[in-house]
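**Q** sequence plus the predicted model coming up.
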Amino acid sequence: MVDAREYHERTNHSPERIRSDSFSLNQANKPRPYKVYENLPRRSLPEATRSPDEPALAAIATSNAAPRAGNDPSSLDAQAIHTLCHYATGITKELEIQGRRMRFRAASCTGKLYHIDLYAVTGDIDGLDPGVFHFDPDTGSFDVLRDGDYRGVLARATGNQQAVSDAPVTFVATSEWWRNAWKYRERTYRHAFWDSGTVLANLLAVAHGNDHQAMVVTGFADDPVARLLGIDPAEEAPLELVPVGSGDPTPDPLPVETIDPEEAPLSQNPVEYSLVPDAWRQSRLADGEEAKAWRERFHVSSERAFGRHDSSDAEMVSLDPVDRETASGRPVWSTIERRGSLREYSHDSISSQQFATILDRALRGMPTDCFAAETIDGLVDCYCLVHAVDGIPSGAYQYHPNANVLERLGETDRRTAGHLALDQPVVGDAAANVYLMADIDAIVEAVGNRGYRVAQLEGGIGLGRLYLATYAHRALGGRGFTFYDDLVTEYFSPRAANQTPMTLFALGKSAR
């Protein structure tokens, strides 16, 4: 099996690899962007509500599982389950583009291929009997995979992790590989965590905005979860668990009989890219005890062990994000519905307070099981290329969230910014580019191959929150991009010489 470090190296983009690549897309073989079960009953739940009215900038600014301070957790019912799924992976708008009716999902996805699915494993919820359900974004209904309360299976798979053991519902995010590999081939394993990250950023925002406890659980035994969902990891695999709510202890695990639900073919001739499921398999955990031990490896480590960088004595630019009272009040639901993927940027500058607020709210750390120790708040560092932000000189910077400062690393220019981003000049047109970067060697050395998942996921959730923080501002937009991995590292060196980019987000004002 391929090591995470080897996988990452083998899927790096470089100018030489891109120039020599003769691959072309087969449009006739393009997979359907959602799955269709042919033999399962369906449940229609009450229509999603447009709550919460909590501002998006407040809802995303949390690094722990608890709802807002001082608020009692809200109860979960069937409508709440539908609302969470709808604003995470559902269809939020339809537009006519060049004579074609296009449907857009709540969260961004590489290539608009939408390979991330959400499953809900529930107890007895008002309006919904216990069961294992698959959310169908095409119809907004739920496919019934199993009847009965199987939450104990997930609790055992996590080593009885507290949030999972106490949640009335736990969502499982998966990737159906071919739906992304059609275009991106072996790089799909990275995209699985980028794209599940944007989905989970929305899910967490809606949950926290509605005062539900919610966090991401990355430490669990993989095969029992796949068996519970009736999926084959060679084709579709579980990525993360998200327990939502509290105060409903799980029962003892039910026996899990094998199911093989019939799924309609995604396309005429699916192509297998074996490196993708192989990279997933090399990071599996065998059982709950191994999952618990893996989390402990995080808890005894420090940020220094993961290759992150503190500030130095270089030139600093202090940032001044707006406070809650004066920040944009655009609600979570409205922000998710407004979110797009900006295609053309003007060279107009954005305000330093807008930029500071976006970074501050989006990059406070994600609520997860493996960052429970006080010494760890993440695996990634943030680097910025600033082109047009009022009061901040153009240049390359490292952003330090705890101090809310930019540390100047050097010069930059728009042409170089576009070159780093896979020679996409539009990236250089943006007001700023935000790279989230991690030391893969140090992470794998400290916590094994599964740590690579967490680093990519943290980049993905950061990307999703950057989308939400940007689109919470009326005049701003943004989009995620890919990049030449090693050129980005070289550009931010010597500071980032040990780190490689996880995700890239470009933000600014529209040219239209």
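**A** Arrived safely.

**Q** only C-alpha atoms for contact and neighbour calcs from this point on.
**A** OK.

**Q** which parts of the stretch 151-300 of the chain are strands?
**A** For the stretch 151-300 of the chain, the strands defined by DSSP state E, counting those that start in this stretch occupy 169-176, 236-244.

**Q** TSV for those, including distance to residue 200 and mean neighbour count?
**A** Output for those, formatted as TSV (distance: least, C-alpha to C-alpha, whole Å; neighbours: other C-alpha atoms under 10 Å):
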stretch	distance to residue 200	mean neighbour count
strand 169-176	8	25
strand 236-244	8	25
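
**Q** got the ones you listed as CSV, with distance to residue 74 columns?
**A** Shown next, in CSV, are the strands of the stretch 151-300 of the chain (distance: least, C-alpha to C-alpha, whole Å):
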stretch, distance to residue 74
strand 169-176, 13
strand 236-244, 10
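
**Q** quick one, which of those gets closest to residue 352.
**A** Between residue 352 and the strands of the stretch 151-300 of the chain, the shortest gap by C-alpha to C-alpha is with strand 236-244, which sits at 34.3 Å.

**Q** I'd guessed residue 114 sits against residue 35; true?
**A** No - between residue 114 and residue 35 there is no contact under C-alpha atoms under 8 Å: 10.2 Å.

**Q** got another one to weigh against that:
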Amino acid sequence: MHRLTSYEPGREWTEPADDPRVVQDLEVNDLDRLPWFYKRYTRPLLRIELPRDLPPTTASAVAVLAGSADVAPAELDLPRLSRLLHLSAGVVRTTERPYGTYLFRAAGSAGGRFPLELYVAVPDGSAVPAGVHWYDPREHALVQVGPPPSGGAPSVVVTGVPWRTGWRYRERGYRHVYWDAGTMLAQLLAAADSSGLGASLHTRFPDAAVAALVGADGVHEWPVAVVGLGDEGPALEATGSAVAGEVDAAPVEFPLATAAQRAGDRDTLGAPWDRGAPVDVTLEATEPVEAVIRSRSSQRRMDPTRGLSESMLVTFLRAALRGVTVPHRVVVHDVEGLAPGVYRWPDLSTPARAGALRDELYRVCLEQGLAADAAFVVIAATDVGALDDREYREAQLAAGLVEGRLHLLAYGLGASASGMTFLDSAVPALLGETLDALLFTCVGVPEYVPAAGGLPGAPTEFRMVTPRVAD
């Protein structure tokens, strides 16, 4: 999977790899086949309108991400669930395109494809209506698709829709599903932590059972992660059939992605992720999580003449990598107190590869300007050959989680960030190590301040800034 979805010089990123396991006859970015922005249900189903006035919080977003915020425990109720869902996957911005209104969710997504669906599985006895509910991101409502699960605590089930991102990125969209899931989960977990909800992230679970619980078919939609919201383990045992719904009118299957997903399937619920001990950060900010998330956007222009401080880089990396074991490297362009070059976090004493690398990053990142204009670029990289199929999923998700946290930390402290794709074959030479890149995140000084995202039911309308890669 990783090799067949890698970019290399001499082949455009839109072209398929020459291999029979890769779909060859797909015209990517075909607007006549633009996938739906979210799932649809044709059968009349019970809808529960979520509160549109979101309960405010006071803890600093930076402290929340560092694990040092003092937040009183709270029970899940409908207002807190409403806040959680909107700040992680609600529609917050729209823009008009020749083919219609384009919807942007609260969390970032590679290419603006947003290939995720969220469900809330609530057993009997909770303050939230019992049942398995799909989250309608545009109308900000719950749609009951199944009966209440048995036992345990309420949970959020995240699924991926490979066609929605594969429409643009082919089979490489498999990686993007997990990147985007990690990015979104960074916001969901921060929203939960800031409101006092005990949240536990599970990436090992009985795949077939969880898919059946939410009505996913395992081909065009499959489970990616489960977040328990309570002291008990998540309630994942179905007590009846779920309505399947449709992810698109005519979704295309990517057999390679289907095979990769099934190869990592498990039968039992694993332990939750270690969220990590609180970390010391040198910088603080007062903005709460909801304000930072609304201010966050995918930056398209950074000022290459302005750098950031070493204390800012250290704050970002310590908090973003809390509890994450995937190795990360940092390419420094302009950080006060640090010489330009490649550093192997957490060692900032001397670069592993010294020198100015703006031009090289520009080439490695497919001539996207942000890679050269950023103050520094964070790179998740590991030996994917040493991972089993489930660990590969988890590594991609972890890279996305770090990217999502970097976004929040950057916007919380007056900087900006943007995820970035890359030429896989060029990464070992860049890093000076035989490692496989998972994800690049550019962090720098913004050239503009984006309009804040809207509240439920009132997304902000905006005009697109010149994109880094033409649509």
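**A** Yes, it's here. Since this is a predicted model, take the numbers as computed values, not measurements.

**Q** which residues does the spatially most central residue of the first structure contact?
**A** Nearest residue to the geometric centre of the first structure (C-alpha atoms, centre = their mean): residue 197, 0.6 Å. Going by C-alpha atoms under 8 Å, 6 or more residues apart in numbering, residue 197 of the first structure touches 457, 458, 459, 460, 461, 462, 463, 464.

**Q** redo the residues you listed as TSV? Include distance to residue 190 of the first structure.
**A** As requested, the contacts of residue 197 of the first structure are arranged in TSV below (distance: C-alpha to C-alpha, whole Å):
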residue	distance to residue 190 of the first structure
457	9
458	12
459	10
460	9
461	13
462	14
463	13
464	15
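
**Q** among these, which are located in helices?
**A** The helices, defined by DSSP state H, take in 457, 458, 459, 460, 461, 462, 463, 464 from those.

**Q** ok, the equivalent of residue 236 of the first structure over in the second structure - contacts?
**A** Aligned by TM-score structural alignment, residue 236 of the first structure pairs with residue 221 of the second structure. Taking C-alpha under 8 Å, 6+ apart, we find residue 221 of the second structure in contact with 159, 160, 161, 162, 247.

**Q** before we move on, back to that, would a markdown table of the contacts of residue 197 of the first structure with neighbour count and distance to residue 503 of the first structure be doable?
**A** Listed next are the contacts of residue 197 of the first structure as a markdown table, based on neighbours: other C-alpha atoms under 10 Å; distance: C-alpha to C-alpha, whole Å:
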| residue | neighbour count | distance to residue 503 of the first structure |
| --- | --- | --- |
| 457 | 30 | 10 |
| 458 | 30 | 9 |
| 459 | 32 | 5 |
| 460 | 29 | 7 |
| 461 | 27 | 10 |
| 462 | 32 | 8 |
| 463 | 30 | 7 |
| 464 | 29 | 10 |
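
**Q** which of these sits closest to residue 389 of the first structure?
**A** For these, the minimum distance to residue 389 of the first structure (C-alpha to C-alpha) is 19.6 Å, reached by residue 463.

**Q** what lines up with that closest one in the second structure?
**A** For residue 463 of the first structure, the aligned residue in the second structure is residue 403 (criterion: TM-score structural alignment).

**Q** wait, its match sits on residue 441?
**A** Yes - counting by C-alpha under 8 Å, residue 441 is a contact partner of residue 403 of the second structure at 6.1 Å.

**Q** list residues touching both of the two?
**A** Residues touching both residue 403 of the second structure and residue 441 by C-alpha under 8 Å, 6+ apart: residue 419.

**Q** for the alignment partner in the second structure of residue 227 of the first structure, which residues are in contact?
**A** Per TM-score structural alignment, the equivalent position to residue 227 of the first structure in the second structure is residue 212. With contact set as C-alpha under 8 Å, 6+ apart, residue 212 of the second structure has these partners: 238, 241, 242.
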